[in-house]
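Chemist: Next input, structure requested:
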Amino acid sequence: MKKTKKIEFRLTLTELKIIQNKASKCGYSISEFVRETSLGYEPKNKLTPDEIAVFNILTTYANNFKNLSNLFKLGDTTGVKELCVETVQEIRFHLNKLR
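Modeler: Predicted coordinates:
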C-alpha cells in the first residue's frame, strides 16, 4: 500500500540522535523505525557479518545432526560414520580459526 500521509513532530537533538542510532542498528530508516515502534512492533537489530557467518555455520551443523538422526532411523551405519567424521572435521576447522 502506498504511503501518502505524513506526520511531523518536534524533538530534541538528543532524542533525534537516539532514534537515528536505534534505527541504524536495526537497518531501518528513521521513518521505518518510528512507524514500526509506534505500531507496537519490536524491531530487531540487524546481524553483523560475523553473526551471519556463525548463523550459517550453526545451520549447517543442525542439518548434519538431522541427517545423522535420519540415518540412524534407517539403520545406515556407514552413512552415519561418514557424516559424523565430516561434521567433526568441520567443527574442528572452525574451532582452529578461533585459536
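Chemist: switch to C-alpha atoms for all contacts and neighbour counts from now on
Modeler: Will do.
Chemist: residues contacting E42?
Modeler: Taking CA atoms under 8 Å, 6 or more residues apart in numbering, we find E42 in contact with E36.
Chemist: Here is a second sequence; please produce its structure as well for comparison:
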Amino acid sequence: MSKTQRIELRVSLLDKKLIEINAKKSGLSISQYLVDCGLHRVIKPPPSEERLSVYKELAKFHQNFVYISNLIKNNNAPEVTLEVSKVARELLIHLEEIRNGKQSEKHEGE
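Modeler: Below you'll find the model as predicted:
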C-alpha cells in the first residue's frame, strides 16, 4: 500500500527527543515508529548481537539434531530417534522464544 497521506503534529522539544530516542532504539524511522504507536502495534527492539549469536548457534544445533534423527530413522533405532526428536523440538521452542522475544507459557515458570 502506498503512503500518500500526511499528518502533521506539534510536540515539545522533550517529547520530540524522547520519540527520536525510542524510534532509534526500536530500529524504526520516526514516521514508522509513530504509525506503529498510533495503531497499537507491538514494537520490539532489534535483537542484540548476543541474542543473534545465540539464535544462530541454536539453529545449527537444531539442524544437526534433525540430521542425526534422520540418520537414526534410516538405521531403525526408534528409542534414540524419539530422544533426539525431543531434543530437536526443545531447541525449536527455544529458537521461537528468542525470535519472538518472550518465553512460552511452558517455560515461564522454570
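Chemist: Just give the TM-score of the two.
Modeler: TM-score for the superposed chains, counting by TM-score structural alignment, normalised by the length of the first structure: 0.65, backed by 78 aligned residues with a CA RMSD of 2.1 Å.
Chemist: tell me the centre residue of the second structure?
Modeler: R99 (2.1 Å; CA atoms, centre = their mean).
Chemist: Alignment lookup: that one to the first structure.
Modeler: Alignment note: R99 of the second structure maps to a gap in the first structure; criterion TM-score structural alignment.
Chemist: With adjacent residues omitted, what lies nearest to R99 of the second structure?
Modeler: Leaving aside its chain neighbours, R99 of the second structure sits nearest to Y55 (7.7 Å; criterion: CA to CA, 6 or more residues apart in numbering).
Chemist: Onto which residues of the first structure does the helix or strand where that neighbour lies map?
Modeler: Per DSSP states H and E: Y55 of the second structure is located in helix 49-74. Using TM-score structural alignment, helix 49-74 of the second structure corresponds to residues 49-74 of the first structure.
Chemist: quick one: buried residues of the matching stretch?
Modeler: 61, 64-65, 67-68, 71 (16 or more other CA atoms under 10 Å).
Chemist: Quick check: V80 of the first structure touching F72?
Modeler: Yes: at 6.8 Å, V80 of the first structure counts as touching F72 under the criterion of CA atoms under 8 Å.
Chemist: Which parts of the second structure are helices?
Modeler: 13-26, 30-38, 49-74, 78-100, 105-108 (DSSP state H).
Chemist: Quick check: which helices or strands does the third one pack against?
Modeler: So that's helix 49-74 of the second structure. Contact partners of helix 49-74 of the second structure among helices and strands, from 3 or more CA pairs under 8 Å, 6 or more residues apart in numbering; DSSP states H and E: helix 78-100.
Chemist: ok, and what's touching the helix it packs on?
Modeler: 51, 55, 58-59, 61-62, 65-66, 68-70, 72-73, 103-104.
Chemist: Report the two of the residues you listed separated the most.
Modeler: R51 and K73 (32.6 Å; CA to CA).
Chemist: could you dump the helices of the second structure to TSV with distance to T4 of the second structure?
Modeler: Shown next, in TSV, are those (distance: least, CA to CA, whole Å):
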stretch	distance to T4 of the second structure
helix 13-26	21
helix 30-38	13
helix 49-74	35
helix 78-100	31
helix 105-108	41
